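Peer 1: Okay, predicted coordinates and the sequence, questions at the end:
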Amino acid sequence: MRLATVRISGGTKAVLIEGGEAFELDYSDVGSLLANPSWERELNRTGAVHSVDSLDYATLIPSPSKIICVGHNYRNHIKEMGRELPT
C-alpha cells in the first residue's frame, strides 16, 4: 500500500495505491488526509479507480507545517565550491 497526491480533473486528490490501481480518497492531498487523527480508517477502496500508469503525480504534501533538512553532504559541497571548511 502506498499513498500519493495526483492531479485529476483540474485539481488534486489523495489516492491509495495497491498493485496497479489507485483509489481516490475524499481528500485533496496526502497532507490533509494525514491531518485527520483517524486517517487509517479513511483508506477505503470505494472511490474512483485509476491505472497507476496513467497517474500525474503532484506534490505529496503541498503545504507542510515543517521542513526538516539534513546536511549529509555539506562537507562535500563546501569542497566542490572551493571554500574552506568551517572549524
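Peer 2: It's in.
Peer 1: hey, let's count contacts and neighbours off CA atoms from now on
Peer 2: Will do.
Peer 1: where does Gly31 land in three-state SS?
Peer 2: helix (DSSP: H, G, I helix; E, B strand; the rest coil).
Peer 1: Count the neighbours of it for me.
Peer 2: 19 (other Cα atoms under 10 Å).
Peer 1: take a look at this one as well, against the first:
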Amino acid sequence: MDPFLSANVGYWVDQEFTGRGIGSAAMGWVLAAAKDDLGLHRVQAATLKHNAASRKILGRAGFEEIGMAPAYLKIAGSWQDHVLFQRILE
C-alpha cells in the first residue's frame, strides 16, 4: 500500500449504549486496521462542537484538533459546524 494515504472516519453510538467504551474500542480497532492492514499515514475525524463524548473518544485515541469546518454536515435539517481532528499513524 502507498504509505501516504489518508482516510476519514465517522462513528455513531446509540444513546442507550453510550458510556460503555464502545466508541473507544471501535476507534482502536479502526486505527489498528488503518495502520496495519491498509498502511494509511493519516486518519481524520470531525465532530460537532458541542459533542463532548465524541471529543473524548478522539482524545483518548490520540487525535489532535486541527481546525474548524463551518457548515460541514447537514444534521437535523441545518448545516452544522464541526471540529476537525487528525491522527498521524506512525
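Peer 2: Ah, there it is. Remember, predicted model here, so these are calculated numbers, not experimental data.
Peer 1: So after superposing, what's the score?
Peer 2: The TM-score (TM-score structural alignment, normalised by the length of the first structure) is 0.22; 40 aligned residues with a Cα RMSD of 4.7 Å.
Peer 1: Okay, helices next: where are they in the second structure?
Peer 2: Taking DSSP state H as the criterion, the second structure carries its helices at 22-32, 52-60.
Peer 1: The first one: which residues count as buried?
Peer 2: Applying a neighbour-count criterion of 16 or more other Cα atoms under 10 Å, one finds Gly23, Ser24, Met27, Gly28, Leu31 buried in helix 22-32 of the second structure.
Peer 1: what about the fourth one, distance to Ile66 of the second structure?
Peer 2: Spelled out, that is Gly28 of the second structure. As judged by Cα to Cα, to the nearest Å, Gly28 of the second structure and Ile66 of the second structure stand 20 Å apart.
Peer 1: From the buried residues of helix 22-32 of the second structure, pick the one nearest Arg60 of the second structure.
Peer 2: Ser24 (7.4 Å; Cα to Cα).
Peer 1: correct me, but the closest one touches Arg60?
Peer 2: Yes - using Cα atoms under 8 Å, Ser24 of the second structure is in contact with Arg60, at 7.4 Å.
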